[in-house]
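Visitor: with the input below, show me the fold.
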Amino acid sequence: MKTRHTAAGTALFATALVLTACSGAGDGDDAAGTTENAATESGTTAATSATRAAADGQITITDVEGRTVTFDSLPERIILGEGRGIFATAILDREDPLDKVVAMGSDLRAAAPAYFDNLVAAYPKAGEVPEIGNIAKGDVTVENLISHDPDALVITADHYDAAKTTGMLDKLDAAGITYIVTDFRQHPMTNTTVSVTALGELFGRKDAAESFNEEWNGVVERVKERVADVDRKPSTFLWRAAGLKDCCNTVAKANLGEMISLAGGDNLADHIIDTESGDITAEKLIDEQPEIIIATGGTWAKQNDKPQAVPHVDLGYGVSPDTSRDTLKGLLDTPGLNELNAPGEGRFYGVWHQFYDSPFNYIALEQFGKWIHPDKFSDIDPVADLRDANSRYLPFTADGTFFIGVN
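Guide: Alright, predicted model coming up:
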């Protein structure tokens, strides 16, 4: 398969990356091609024009950076640079989210162990897919990628940024490996649909991508409409990976912080930190007294029924509401946080951490709206919506706890 790729000089979005490598088998032609720019005016424009099929059967994918890659035919061997890319491929192909996946990143079983266990139970081959390591940690080599004979490799925007710093991109270019960019993590409210469109084209699941994007856009527009006339935006603090990281890591103008703003909240971090992520001290948090605190959590502990060296909010598949609520309250044992007003007022919440890197982020957005402006979302049931989406896009049920309040 030949691939002609384009490297954008000016991009509108910082997003995830799909690296495309052509197999050297076949006629022996060089896989490397030419490059050009295809910057778009908005996330909506990119979502509708991100992919196009050429008249001669070639497929051109435009990523959120405005870069384009042209395939002579659909890729048949794809590497997911991040294992959590399965969150998106499952949406595209419920029957086999690992179709065409020949290797993947090593993050899924560590970051979302309960999800991984459910996945393996439904698709035993998920536990047999070779793992390539973690690009952000620098333990992925170009030689390893090539050994899997891929037609395409998908990685995330932050891993792309890391690869630029480490020089890995130069090595990929030298090896003739091509890449395009998608993103669910850095700027999800802009790039989710663009990314799903690009992946839908890559995996030959364009119709499934369009159907999901229609649903995603519908929910996001509904949230926007409901908070458009709010008189006041409550100060809201997003405590990222609470307990797992030092007090208190957060995000500004990115990631779940974007969702707080879109849901009608005033993201506290936007006024304090200059980078996309950083720490706010307990003293500063007490001084600011946010009206609402939302902590992210997961099933990171190996034994959730025993005392943990690093306490965290236990959330996700297979977790009971009582366990989630108890571990959420346990965060308040952090020195100084007993002086916060929000928990005593019942405005202290927990959300499953993996929404920050999943196309299902639109459901977390609904819940944020319900917590921040309960009067505007009294008829909305994010838990029911999550169960419905899970049943339509995954072969296992959403049994567990993904949202919790201190009361």
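
Visitor: from now on I want contacts and neighbour counts done on CA atoms only, so please keep to that.
Guide: OK.

Visitor: mind listing the helices for the stretch 51-200 of the chain?
Guide: For the stretch 51-200 of the chain, the helices defined by DSSP state H, counting those that start in this stretch cover 86-92, 108-111, 113-122, 142-147, 157-166, 168-174, 188-202.

Visitor: and this one, so I can compare the two:
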Amino acid sequence: MRIRNHFLRSLGLAATFALTLAAAQATQYPITVTDVSGRSVEIKAEPQRVVVQDGRDLFALALLDREDPFKRMVAWNNILIRSDPQTWAAFQKAWPESSARPIDMKFGDEGQVNLEQLAVSKPDLLIFQVRVRQALEDADLFNRLKTLGIPIILVDTEMEPVVNVPKTVQLIGTVFNREKEAKEFTDFYASHIAAINTAIAGQPKPSVFVEAKAGQKGIDSCCFTHGDVYWGKLATAAGGVNLGSELVKGRTGDVTLETVIAKAPDVFVMTGSPFSNDGSVSPPFGINSDPKKIEAALAVLEQRKGFEHIKAVKDGRVFGLYHQLYASAWNIYAVEYMAKAFYPEQLKALDPDANLHTLISKFTGLPADLPVTFGAKAPTVK
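Guide: As a prediction, the model looks like this:
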């Protein structure tokens, strides 16, 4: 009896400790947070009606509101339905009712919004990407929303993706009262980035050309790329020297094939998605994608006229990646995949696909056995 009573007391103490720990981790409202742009924002209560400017922030919400990433969303820009209907279908299937509720406002790519439309959805929080801050300031939206009592936080998964993805997830986690879930993911993220940096420290860096949205405009198009943002930053974080950073003046731009050939990249990366526009031959990477179709698309694209003169093609170092990762909190896969492609000897043991499976099964509510192809090596051209 004495042993049994001691056991019950121990259970009681454990339960009390668990409750105390949960209370300590819970967000206490009202709270003032500093968003990724450095703005101070007061959040008076846990948000229940959220507007999301960039639909790819769904990947971040899935890490936090794991039981249902749509539970708070009342309006958004559903980029996925237009740029990757397969991945959108996977989220729809997992949350059929809640995914149908938010209004797709189709915000402008630079953040242009209709304030009257926003007001109709009665939001208590807006989440926007840092890259559209200028458009918001030009429209005096910060002050107008403040007058209405609607807070707006700026996040970033694109401009400084590896630096700001953990900050973004932590910020939204604090605002959403999901600090525990945020920390679980950011710890995972930090440990994987650190492991890459340790493995490749001191190694010569390969030059990399990233053809973003390869094949979206058809078989004859080449070569759209990213500068020192987006895929350029991800390639740099993976230990490469992004050629786009010196070849384009702005965030993005087109580079002639002749220039790419002259630059002799050690590695050539094509990013693709099952874009819905007519004429696209882009590799259809994503959730529920067909690996054979991806391989076929990569083979066709690397055999475009003139590509046989590109150093990376001749050396068999052409790789493909899921395009939407450049704006996704899941971008750790892109960094790991490229790092292994850049440094195959130093990162022999690295398994980006297994780590992606861990991310989805452990940190989201999506099915653990979800078929996903986010990266692939292109067939060697003979």
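
Visitor: closest to Asp388 of structure 1 out of the helices of the stretch 51-200 of structure 1?
Guide: helix 86-92 (12.7 Å; C-alpha to C-alpha).

Visitor: most packed of the helices of the stretch 51-200 of structure 1?
Guide: Highest mean neighbour count of those: helix 188-202, a mean of 27 (counted as mean count of other C-alpha atoms under 10 Å).

Visitor: hang on, the earlier thing: in a markdown table: the helices of the stretch 51-200 of structure 1, plus distance to Lys284 of structure 1.
Guide: A markdown table is the format used below for the helices of the stretch 51-200 of structure 1 (distance: least, C-alpha to C-alpha, whole Å):
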| stretch | distance to Lys284 of structure 1 |
| --- | --- |
| helix 86-92 | 36 |
| helix 108-111 | 29 |
| helix 113-122 | 33 |
| helix 142-147 | 44 |
| helix 157-166 | 28 |
| helix 168-174 | 39 |
| helix 188-202 | 28 |
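
Visitor: out of those, which is closest to Thr70 of structure 1?
Guide: helix 188-202 (10.3 Å).

Visitor: tell me the first helix or strand C-terminal of the closest one.
Guide: Counting by DSSP states H and E, the next helix or strand C-terminal to helix 188-202 of structure 1 is helix 206-227.

Visitor: corresponding residues in structure 2 for the helix or strand just after that following helix?
Guide: The C-terminal neighbour of helix 206-227 of structure 1 among helices and strands, as given by DSSP H and E, is strand 235-239. Against structure 2, the aligned range for strand 235-239 of structure 1 is residues 207-211 (TM-score structural alignment).

Visitor: how far apart are the matching stretch and its match in structure 1?
Guide: For stretch 207-211 of structure 2, the mean deviation from structure 1 after alignment is 0.8 Å (mean C-alpha distance after the TM-score superposition for structure 1).

Visitor: show me the contacts for Ile294 of structure 1.
Guide: Contact analysis of Ile294 of structure 1 by C-alpha atoms under 8 Å, 6 or more residues apart in numbering lists 236-239, 348-351.

Visitor: likewise Phe348 of structure 1?
Guide: Contacts of Phe348 of structure 1 by C-alpha under 8 Å, 6+ apart are 292-295, 342, 405-406.

Visitor: one more time with 10 Å, if that's ok
Guide: Residues near Phe348 of structure 1 by C-alpha atoms under 10 Å, 6 or more residues apart in numbering: 237, 291-295, 328-329, 340-342, 371, 404-407.

Visitor: would you mind measuring from the equivalent of Asp93 of structure 1 over in structure 2 to Gln48 of structure 2?
Guide: For Asp93 of structure 1, the aligned position in structure 2 is Asp65, judged by TM-score structural alignment. Asp65 of structure 2 sits 12 Å away from Gln48 of structure 2, going by C-alpha to C-alpha, to the nearest Å.
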